[in-house]
Each structure stands twice: as C-alpha cells, then as structure tokens.
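Novice: okay, here's the prediction I keep looking at, along with the sequence it came from:
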Amino acid sequence: MRSEIVIVGGGAGGLELACKLGRKLGPSKVALVDSRLYHIWKPSLHEVAAGTLDIHQEGLSYQMLGHDNGFHFVYGAMTALDAAAKKITIGPVVAGTGEQVFPSRELEFGSLVIAVGSTSNYFGVPGAQEYTISLNATEDAERFRLTLLKLLAMADERKVEGTQGGVDIVIIGGGATGVELAAELREASGVYAAYGFGHLDVQRDVRITLLEGAPRILAPLPERVSGAALKLLGQRAIKVVTDCRVTKIEPQQVTDKEGNVYPSDLCVWAAGIKAPEFLGSLGLPLAKGGQIMVDGHLRVQGQAAIYALGDCAMCMDADNKPVPPRAQAAHQQADYLVETFVRQARGKAPQDKPYRYKDYGSLVSFGQSTSVGSLMGSLRGLSWFVEGTVARMMYASLHLMHHQAVLGTVRTGVLAIARFLIRRTTPLVKLH
C-alpha cells in the first residue's frame, strides 16, 4: 500500500492538512492514519468531561471526512518508521472482545507528516498517573463524566439518608484546560442537580479546588486576563491555590510540598504535556522534551521527505523561541504545509519563506455564557482584553472555523443550526 503524502495523526492540524490537500490533490495522493475512528476538537474535551457536550453528536467520522474531502483513511496506530525505505508500520487493530479486526500493515510514502499531538507529563509525581484522569482523548473525558455522575448520585443518596458529605474534585494545573474544566463543572453541577440530584447544594456539596504551581493561574497570558479569570472562578465558589507544588497523589487525597492535604474523590491532571513516548523509537532527532526537531520549513532535521507539526514538533519562532503548543499554531502549520505540498505536486519551486508563528491571542471559556481573553493586534506587543458575551461568541467561532476547514462553509452552517435545535430538545447535560 502506498500514498504520495501520508499524514499520521488526525488532530486539529493533521486533519485540516488532510482535508485541504485531499480537496486539491485527491485520494490517490493523500492518506490519513489514526488510531481512532472519529475526530473531536481537543479544546472541547472539558465540555465532554462535564457532560455539556455529547461526544456521540460532536464526533466526526474520519471515513466520512475522507470520502467528502478526497483523502484515504487508514485505521490504526503508527508503530515503526523506516525512513530509508520511506515506509511506516501500522499496528494491528483489535476489538474489545480481543478479536483482530486489521492485521499489522506497511504503508509506503513519498512524503510523511507526523502530527500525533501530545500526552500528559506527570513530572514523576507519585500516584499522578494511577489516580488522576487526564483529558487527552475522548475516552478520558467520558470516563471522567461517568465517574462524576456516579459520585453525584452517591452524594445525593447520602443527603436523602441525612448523612453529610458531597463530592470533592481537585484539578491540578491552572492553565486553560484546568480553568475551563473548573468553570464548566460548576455550571454543569447545577444542571445535574436540577435533573435529579436536587438534594445537593452544589455550591456547598460539589467542592472544586484548582491547584497551580505558578504564582498565578493562566501564567502565559497577560495578568489582566489571569486576574479576571481568578475573579470569575471566585464568583463560582471555586477554590484556587497558587504556588502549590503537588508532591503526592493518593486515591482519596492530594498532598503538596507544604504538607497540605486536599480531599479528592475525583482528580484531574492538567499540569503539563509532553510528546508521545513512541517518537523516541523512530530514529528521528528529538528535543529535550521528546518533540521532533524540525527546521523552519517544518521538515525533520536530517530528513528530506519527513515533516512534523503541532504539539509533537519542536519548531523555533523568529525570536528563536519554541512555538507554543496551541491549536492556532497547528492550524497555521497545516496551512503552511498545504502550500508546500501543492507546490511540490505542481512542479513549482519550494517556498522561500520559512514558517512563522503568529499569535492572535487566547480565549478561555467560563461555561456556556461567558469567556475571557486577549486578542493580539498587528503591531508587536499590542493586545486587547475581551470578556463576557462577546468573548464567548469569539470563542465559539474558533470551533466553527475548525469545522469550516474540514466540512466546508455550508455544512458547518447546517451543523451549527442542527446542534442549536438539538440542544433545545435534549437535556442540557448528558445523563446516560
């Protein structure tokens, strides 16, 4: 089996690259490899975890997207690379019953793009991997949601019996994921109470604690954004502890370096990311953090036909600083490689200009009604602070822009209307 351009990883950047190239070059030229059958926009996983977004309605089938956009989908995980022979190995696919669905296969390529994203970095904290949930994939978010439902039901039953208690949720990491999850959980817990857990006083009985190791939450963003976020969390009765270094995690509690103990029925790890470990077995040059080293044209150093983008790639900016692991960076890198491969396919000269990251700002969601963030201007260092309904609409538009890239304008509009109508006829949270 062979494809001229093989893209490994169907996240935001990899999928957009496959769709745009497929529409321009066709399925005989482009193949997308992924270990899952459907795609979800990773920044929305906190909504899946809280139950405010139904993964079965949100997920987009790679096979459908391949059919509609003109690329070939290959189901399975990349397990090995032979750079000299220009081929990759795709591991077998095994069903939940243990039955093999697809055997191990080899896929030859003319050019290869690795876009496998990132995974959680536990920094060696004892118990972190065993006793926390990290929102890396849809199954993680669904496991969190189902565990939360069970804990809420048990807490409500205890209240009926006259026993004190509640649910303690600890979120480790005060970046965008941790902050958005905390706010979404507070909003969702009130909805859950209305749908059958009415004996719970959610402000008192659903206790949410956010632990951050830096002096402030949302440390990479401007202080005004961080301050506004802290205020919004306080209004939602979410406890925030900064300068908190977690040293140990156990099944029912979290301990920090000062010896403080935080009760925890449900613990989320959102304190850092790293490149997937299997990249170390591919024989490609890696940075200290495990990312693949690429040059200014996103080509892997020392390789003529292998590229990498997104969180798994170490790409330096014009200021010789690493490009941040953000969805907007992956989107920009995908567009850059679209131009690279289209020029290549049409026999044109390669791009002269290297890829340059453009920071358009960041927005942080606080539930379904408000957001906060900063927008970057065209002048260096100029930014605008935004919050409230306008910021929320802008945040939602980012999701729609991603859908537009993979579905097209008309289908994105129809999908947005359909989801609006569905939300008016179904529970506000997923209850099953």
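Specialist: Yep, that arrived.

Novice: from here on, contacts and neighbour counts on C-alpha atoms
Specialist: Will do.

Novice: now the helix or strand residue 209 falls within: how far from the chain's centre is it?
Specialist: In the assignment (DSSP states H and E), residue 209 maps to strand 206-211. Remark: strand 206-211 is offset 22 Å from the chain centroid, using CA atoms, centre = their mean, to the nearest Å.

Novice: next, the buried residues of it.
Specialist: 206-211 (16 or more other CA atoms under 10 Å).

Novice: need the contact partners of the helix ranked longest in the chain.
Specialist: As assigned by DSSP state H, the longest helix anywhere in the chain is helix 138-160. For helix 138-160, contacts defined as CA atoms under 8 Å, 6 or more residues apart in numbering pick out 40, 45-46, 48-51, 55, 133-135, 164-167, 197-200, 265-266, 431.

Novice: presented hereafter is structure B, for comparison with structure A:
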Amino acid sequence: MGTEGSGSAHRIIVVGGGAGGLELATRLGDKFGRRGAVAVVLVDRSPTHIWKPLLHEVAAGSMDPNTHQLEYAAQALWHHFEFQLGEMVGVDRAAKTVSLAAYVDADGEEVLPARTLPYDTLVLSIGSVTHFFGVPGAAEHAIALDTAEQADRFRRRLVSACVRAQNGLGRADADGRPRVDIAIIGAGATGVELSAELRNTAQVLNAYGLHRLDPRRDVHIHLIEAGPRILPALSERVSTETAKLLRKLEVDIFTSERVTEIAPDAVLTASGKHIDADLTVWAAGIKAPPVLATLGLPTSRLGQIVVKPTLQSEGDPDIFAFGDCASCPWPEKQGSVPPRAQAAHQQATFLYGALRARLEGKPLPSFAFKDLGSLVSLGHFSAVGSLMGGLIGGSMFIEGVMARLMYTSLYRMHVMALHGALRMGLDTITHWLRSKTRPRVKLH
C-alpha cells in the first residue's frame, strides 16, 4: 500500500498512526518519499485514523466518525510513504525487524498474513490502552473509549436504553417515572467532556422524538472520581469552574469515591454507595500496550518505554518512542511529559527534525516540552481552560466563547499538519455546511 522503498534505502518504520505518528509519517514522506533515499513506512492495526480527543463526541452521537476518519492508504499515496495494515506483536532487535499479526476482517477471514518488516530506524507511537486497575467487572461491564468502534457502540446502546425506558422496559423512579442512568468512571478530560455532551444528546434525542423522556429529569448522568476533585491534572480553578458548569447541567458529581466493582446495572464504591447504571463508561486511566513489555527495553511502572531527552529508548539507539507509549523526562516538573495531544504534536515535530539530523550524521538535539495549557470542552454549552506561556507571563484562565474557539482550533491545527492550510480550510467549510443539513446528533 503506498510507495515502496528500494532495498538500499534507509528504512524508517513508524508504528502507530495516532495524532503524532501520522503527522510524523506525513512530514517524513513529504521530505524523503519522492527521492527514494529514505523509505518511510507507517504501521497501524486500523485502516483509518480519527483524532482521539474526538471520541467522546462520537460516543455522545454529536459527531459522525465516518465524516472525520482519514484512510491511511490514501494519506500514504498523497504524501509518498508506505502503509502497512496490521498490529505489531513483537520486535527482533538483533535482526531489526518488526513482526505484524495477521489482519482479519469483521467475519474472521484472514485478509493479510502475518509478516515481518525490516527497519533501520524504528519509531514507536502506539498510544495507550485502558487501565482497569483490576476492578472486578470493569472489563466485562464498562465500555472504554479507545477506538471509534467502542465509542459508536456506546452511542447505539445509549439510544437503545432511552427507547427501552420510554416504553417501560427499563428501570423506574419511586414515583414510577422511567429513567436512564449513565455512570462515567473517571473525571479527567474525557469523562468531563463526555458528561456534558451526553446532556446535549439527551435533549436532542427528545427533540427528534426518539424518546419522550424529560432530558434532565429522566436521564441521569453520574460522574465518579476517586480523587478529591474533578480534572485532577488541571488547575484547581479550572476544576472548580468546570464543576459549577456541570452542576448547572444537572450532572451528579461524586468525588473521593473509589470504585470497587462494576455490576451489569450498577457501580459500587468503597464508601458503600450503590449507583444505578444502565450504561457505564470507563475513563479512569491508561497504560501502555502490553507488547512493549516484550521488547527487552526499560519501561516505566505504566509499561511505557523509557526514553532519553533525544526520544531514543534506553538500551537501543535505533528505537525511538513518543506520545502516550513513552516515558519522556520533563526536568522542569521533575517527572514525565504528560500524555496529552499537544505533547505528541510537539514530539512529532521534534522527531521530524531529529531524524533528519540522524540521517545526515549530525548530533541529536534534546526535546523540551512546552506546556501551552489545557482546554476542556463542554460541548455547545461552554468550554474552560488555562493558557500558559511566555507571551502571557504565566497562566491565564479562559472560558466561554474564546475557550470554545481555541478548543476547536486544536483539531484544525491537526488537520492542517496532515493536509496543509488550503485543505484544512476547505475541510472546515465542508463540515460547517454538512452540519447545517444534518441532525446535531447521529440518530441511527
């Protein structure tokens, strides 16, 4: 798929087509793909890409994933790199090969055989997977939001739960009113954004007549956090203001509540609470994919590849890692770079320059993360966040229209990194026009 490199070309394999991996492969392909001196290969287990911060909107139905997905094979053709479909299951560091599992379709039929790919430079950007922390019933009864398929599955179950409830097939209040209970475990950015989007979804589904439930009285949203406040990774002011906005949306917030079990119809906590749940979403934590533990490289307590400031792995200078799957030093905070989209974007930009230097035999620079702040979207209701940097002399709290515009711009910057300014502009106009001719929520 895409442009094949010659046998004598230096072969760079990027494993993982998330935001950072796809941006890196695109830029490297644009730089080297036409000349053939360097062969750039992108590997991913899915044929399509979607920006992961959008998945809560897919789950709530406010975004149709089909209109925002990008075909890796098409991107490879347009930007002169090769795409290989398959999941990485191992690396032979001595032979310098990557092993891919066979790819099977939805019917279980093998489409591509298991195979190995040779590399000269290997870049790992395979992201993260959900961390259930060993909570009984979590993997069986809670839905994670790692993929577009999982998010769309939740959306379908949400619509079904609302329709069942209005027809008397679900649970009911003490006064006999039908109700739907949605529990969200984890009040980080994903959990908070999903809770706000779901309130909007309940209102839209009611407006379109899919159910006759009162969107606020009958659809109950429970946000459950083990820590003392929501958005624990952000500033206390952002957390406090976001909690006020969520309470106005009648989202039930439970803090300092450690989940001990997920039942098919309830969430149980260490304090003894029994929270009804027709649907449960797990957004409480992430860890590195298990395959990284098989590579014989130093890993962090979360299973991430430990990297040097050059983003080279400890123990193998030919293997780089970045994004959620890497533990990258952040000296200013005496810790590691946080797993955020802005970090992956900065690291992809850094690696583009660093790999060029490596190919030219020059010393590798050191990566320095610049925290530009954080934004949390509450759908069309509002947005909150903080900006950081030298231009504003520290941190500045923002909310409302400005925060919403800046949040939207983050995705547009990603689109521009993949397609350029012209196509990004056309894409923006196309999606705006489509939004005027379609329901605000995906109804089927």
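Specialist: That came through fine. The structure presented is a predicted model; accordingly, all values stated were derived computationally and were not measured.

Novice: now the buried residues of strand 206-211 of the first structure in JSON lines, with distance to residue 275 of the first structure?
Specialist: Below are the buried residues of strand 206-211 of the first structure laid out as JSON lines (distance: CA to CA, whole Å):
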{"residue": "206", "distance to residue 275 of the first structure": "34"}
{"residue": "207", "distance to residue 275 of the first structure": "32"}
{"residue": "208", "distance to residue 275 of the first structure": "29"}
{"residue": "209", "distance to residue 275 of the first structure": "27"}
{"residue": "210", "distance to residue 275 of the first structure": "25"}
{"residue": "211", "distance to residue 275 of the first structure": "23"}
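
Novice: picking that back up, the strand holding residue 209 of the first structure vs the second structure, mean deviation?
Specialist: Strand 206-211 of the first structure, aligned to the second structure and superposed, deviates on average by 0.4 Å (mean CA distance after the TM-score superposition for the first structure).

Novice: what's the matching range in the second structure for that strand?
Specialist: Alignment of strand 206-211 of the first structure against the second structure: residues 219-224, by TM-score structural alignment.

Novice: let me know the secondary structure of the residue mapped onto residue 374 of the second structure from the first structure.
Specialist: Under the alignment (TM-score structural alignment), residue 374 of the second structure maps onto residue 362 of the first structure. Of the three states, residue 362 of the first structure takes strand according to DSSP: H, G, I helix; E, B strand; the rest coil.

Novice: wait, isn't residue 362 of the first structure in contact with residue 384?
Specialist: No - Residue 362 of the first structure lies out of contact with residue 384 (CA atoms under 8 Å); the separation is 10.5 Å.

Novice: list residues touching both of those two?
Specialist: Residues touching both residue 362 of the first structure and residue 384 (CA under 8 Å, 6+ apart) are 374-375.

Novice: now residue 373 of the second structure: closest residue in space, sequence neighbours ignored.
Specialist: Spatial nearest neighbour of residue 373 of the second structure, excluding adjacent residues (CA to CA, 6 or more residues apart in numbering): residue 387 at 4.3 Å.

Novice: buried sites along the strand or helix carrying the one you found?
Specialist: Following DSSP H and E, one finds residue 387 of the second structure within strand 383-389. Buried positions in strand 383-389 of the second structure, judged by neighbour count with 16+ other CA under 10 Å: 383-388.

Novice: need those in CSV with distance to residue 358 of the second structure, can you?
Specialist: Output for those, formatted as CSV (distance: CA to CA, whole Å):
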residue, distance to residue 358 of the second structure
383, 41
384, 41
385, 38
386, 36
387, 34
388, 32
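
Novice: just the closest of the residues you listed to residue 304 of the second structure, please.
Specialist: Compare each of those with residue 304 of the second structure using CA to CA and the shortest gap goes to residue 388, at 26.8 Å.

Novice: now which residue in the first structure aligns to that closest one?
Specialist: Structural alignment (TM-score structural alignment) places residue 388 of the second structure against residue 376 in the first structure.

Novice: correct me if wrong: that match contacts residue 363.
Specialist: No - counting by CA under 8 Å, residue 376 of the first structure stays clear of residue 363, with 11.0 Å between them.

Novice: show me what residue 430 of the second structure aligns to in the first structure.
Specialist: In the first structure, residue 430 of the second structure lines up with residue 418, judged by TM-score structural alignment.

Novice: need the strands for the stretch 301-432 of the first structure, in chain order.
Specialist: Applying DSSP state E, counting those that start in this stretch to the stretch 301-432 of the first structure gives strands spanning 306-308, 313-314, 361-365, 371-376, 383-387.
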